[in-house]
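after the sequence you'll find the predicted model.
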Amino acid sequence: MNNSQKKNLKTTKDKKKKKYRFKIRRLKKLFTLVVIVTAAVLFVRSSVFIVDNIKVTGNKKYQANEIILRSGLVTGQNVFKMLGEKPKNLLTLKFGDKEKAVSESMPYISSISIRPSLPKSIKIKVTERTPYCILDIKGTSLLIDKQGFALEVITNQNEKKKYIKIIGNSLDSFKLGQELKFKNKDTLSDLMIFCNALIKNDKDTKQKMYPRLTVVNMSDPGVITAVFENRVTVKFGDMDELDYKIGFLRNFFVNNINAKQKGTLDFTTGKYPFFAPAE
């Protein structure tokens, strides 16, 4: 065997040794990875992460135990095992499916976040909708918020008295927890403009008109007819000169009618408002 052949043989042996060492290193790395993953899985599934507390914040309408019950979450289970029931939950570290279950079944909840608070807690943070007014739909009193979401059907008469009632605008149908589709799309924006004008006009006076507002008729777009104290109907007409009209109304309530008098104050009949007492 000449020198060239010996050299080639040595090179071949060296290559085989390198390949062997490379395979050994890969096997060691793989084994280490398996050990680490196994240890991590055993650790996260251990008693260290058994949930012993579920805390709810931001709730007013609903009791904490109601929200927890709707979420389906319970103490005494491993938090990662509960997350792992839905792979997406495990990746995002939040209970997306539980959030959806709560928000779809509890109309007052506008947003919800359910996240683990490691090692042993789960935090549920909710934002609830604020009731604003009652929409009268063929004798059904539907409580809604300022964004037009349906909250609940009110049957108690004392509860009804707490809210402004909207009449004269209809819906095809409604579902609690969902945004209403008014036939007149400007219903809520017109109502907000009118109510905000009342509140602003009330700011520097003791004789507040907004708390006296009981019914608003929204049958004509951009035209407001309202009832105060369930006894005086006011035809404001369009939104022009609202400050003047509200100021006149306040002065009229204070100086021109008694606490029991009923009738209609009309700003639409001509240059000057006209009051027609009820018979």
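Okay, I see it.

can we go C-alpha only for contacts and neighbour counts from here?
Will do.

could you look up the SS state of Asn65?
Three-state call for Asn65 (DSSP: H, G, I helix; E, B strand; the rest coil): helix.

the residue nearest to Leu118 when sequence neighbours are not counted: how many residues sit nearby?
The shortest distance from Leu118 to any non-neighbouring residue, by CA to CA, 6 or more residues apart in numbering, is to Phe49 (7.1 Å). Residues lying near Phe49 (other CA atoms under 10 Å) number 21.

likewise the one 3 residues further on?
A count of nearby residues for Asp52, using other CA under 10 Å, gives 15.

so what's it closest to, chain neighbours aside?
Asp52 sits nearest to Thr75 (CA to CA, 6+ apart), 5.1 Å away.

rewinding a little: return the distance of the residue nearest to Leu118 relative to Pro107.
Distance of Phe49 to Pro107, given as CA to CA, to the nearest Å: 32 Å.

so for stretch 133-142, first residue to last residue, what's the gap.
End-to-end for stretch 133-142, by CA to CA: 8 Å.

circling back to that earlier point, what's the spacing between the residue nearest to Leu118 and Leu249?
Distance from Phe49 to Leu249, by CA to CA: 64 Å.

quick one: secondary structure of the residue nearest to Ile114 when sequence neighbours are not counted?
Nearest non-adjacent residue to Ile114, counting by CA to CA, 6+ apart: Ile124, 4.5 Å away. Here Ile124 is recorded as strand under three-state DSSP.

got another, please set it beside the one above:
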Amino acid sequence: MRDLKNGRRELNADSRWSGTNRPARRGNDGAPSRAGIRAENRRRRRRRALLIFYFFLFFTVVSAAVAVSLTVLFKIDTIQVGGTSRYTQEQIIGACGIKKGENLFLAKTRQSEKQIQARLPYIGSVKVRRKFPARISIQVAEAQVCGAVESSGKYVVLGDDFRVLEMADKLPQSCVLIRGITLKSPKEGKTAEFADKSLQSSLTEVERALKSNGLKNITGVDFSSTSKILLTYEGRVTINLGMPSDLDYKISFAKKLFDDGEIKSTEKGTLNLSTAGDNDTAYFDPASGS
């Protein structure tokens, strides 16, 4: 309102404040007016609506990106095989269950590893890995053979983890024959179940001691008597280990005797180490005519 007499003009509250800068109107007691409260509530609703809109926009963009990557991008174009194995690359790729053209992210690598070992038992270890942008890498290693156990007219070839590698009609060449052990319904590709768990432990300890001490050329193992474990060395010397105790010492003792020529490479007979853990003494009985 203008005061025409003295040239002054009066400014009311609405002309000084506008838009979002306008404070909520207050009543005579200083509290916000109803109109101010309604304006503030409208602003809050607008902000909430904007947040929801931006969230759904972000979600839509991300979903579209994922959909594109799973349907168009990262399609497998190469499957590579590395390592040593008696199987061909074609056999390993065929057993893995992963095909070219599949999406790299959807490839079931853990399941593929299990399939390869189940279908190709002589593979001891296998790693299946995704390699960006579009490659599958399969790394394999040959299974280490522990020996063979005769069962129901077959020779059950065991790996060093006691997985059944093969059910052979005859003993494979250079395979250690393990006697005195019974297996329950062995199946190729599956871990063998021992009828006597204590013999499984004894076999494990003998294998460990042979490897750690480097005694090779063992052609037979016999657990027919639990108090008289027998090894056959080069098909010519029977090693009597006695009880399954002090195996590391007994086997290292035997290796030293062979390495030092105490038992000649032409000799046959029996090397008794059953009491070596107690008296540090071994006894060798040559076979007649040796």
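Cool, the structure landed. Predicted, not measured: the structure shown is a model, and the values here were computed from it.

for the residue nearest to Leu118 of structure 1, give me its contacts.
Residues near Phe49 of structure 1 by CA atoms under 8 Å, 6 or more residues apart in numbering: 78-80, 118-120.

now which residue in structure 2 aligns to the residue nearest to Ile114 of structure 1?
In structure 2, the residue matched to Ile124 of structure 1 (TM-score structural alignment) is Ile138.

now its match: how far from Ile79 of structure 2?
The gap separating Ile138 of structure 2 from Ile79 of structure 2 is 7 Å, by CA to CA.

those two: which is more packed in?
Ile138 (23 against 19).

all helices of the stretch 51-200 of structure 2, in order?
Using DSSP state H, counting those that start in this stretch, the helices assigned to the stretch 51-200 of structure 2 run over residues 89-96, 109-119, 197-213.

distance of the aligned partner of Lys28 of structure 1 in structure 2 relative to Ser63 of structure 2?
Under the alignment by TM-score structural alignment, Lys28 of structure 1 pairs with Phe53 in structure 2. Distance, Phe53 of structure 2 to Ser63 of structure 2, by CA to CA: 15 Å.

ditto for Gly220 of structure 2
Per CA to CA, Gly220 of structure 2 is found 63 Å from Ser63 of structure 2.

cool, Gly159 of structure 2 as well?
Here the criterion is CA to CA. By it, Gly159 of structure 2 lies 47 Å from Ser63 of structure 2.

check Arg129 of structure 2 too.
26 Å.

out of those two, which sits in the busier spot?
Neighbour tally, Arg129 of structure 2 and Ser63, criterion other CA under 10 Å: the higher count belongs to Arg129, 18 against 12.

and that one, what's its match in structure 1?
Match for Arg129 of structure 2 (TM-score structural alignment): Arg115.

so what's its match closest to, chain neighbours aside?
Lys94 is the one closest to Arg115 of structure 1 (CA to CA, 6+ apart), at 4.6 Å.

list the contacts for that neighbour?
Lys94 of structure 1 neighbours (CA under 8 Å, 6+ apart): 83, 113-116.

tell me the one of the residues you listed nearest Asp136 of structure 1?
Ser113 (33.0 Å; CA to CA).

could you measure from the closest one over to Ile193 of structure 1?
In terms of CA to CA, Ser113 of structure 1 sits 33 Å off from Ile193 of structure 1.

of those two, which one has the most company?
For Ser113 of structure 1 versus Ile193, neighbours defined as other CA under 10 Å are more numerous around Ser113 (16 against 13).

list the residues that contact the nearest residue to that one once chain neighbours are set aside.
In this structure, Ser113 of structure 1 finds its nearest non-sequential neighbour in Lys125, 5.1 Å apart by CA to CA, 6+ apart. By CA under 8 Å, 6+ apart, the contact set of Lys125 of structure 1 is 56-58, 112-114.

same deal with Gly214 of structure 2?
Lys255.

Lys162 of structure 1 matches what in structure 2?
Match for Lys162 of structure 1 (TM-score structural alignment): Ser174.

what number of residues lie near its match?
10.

check Lys255 of structure 2 too.
If we define neighbours as other CA under 10 Å, then Lys255 of structure 2 has 17 of them.

the one 10 residues further on now?
For Ser265 of structure 2, the tally of surrounding residues (other CA under 10 Å) stands at 12.

how far away is it from Arg179 of structure 2?
For Ser265 of structure 2, the distance to Arg179 of structure 2 - CA to CA - is 25 Å.

for Ser63 of structure 2, same thing?
As judged by CA to CA, Ser63 of structure 2 and Arg179 of structure 2 stand 62 Å apart.

what's the answer for Gly235 of structure 2, then?
The gap separating Gly235 of structure 2 from Arg179 of structure 2 is 15 Å, by CA to CA.

great, nothing more from me.
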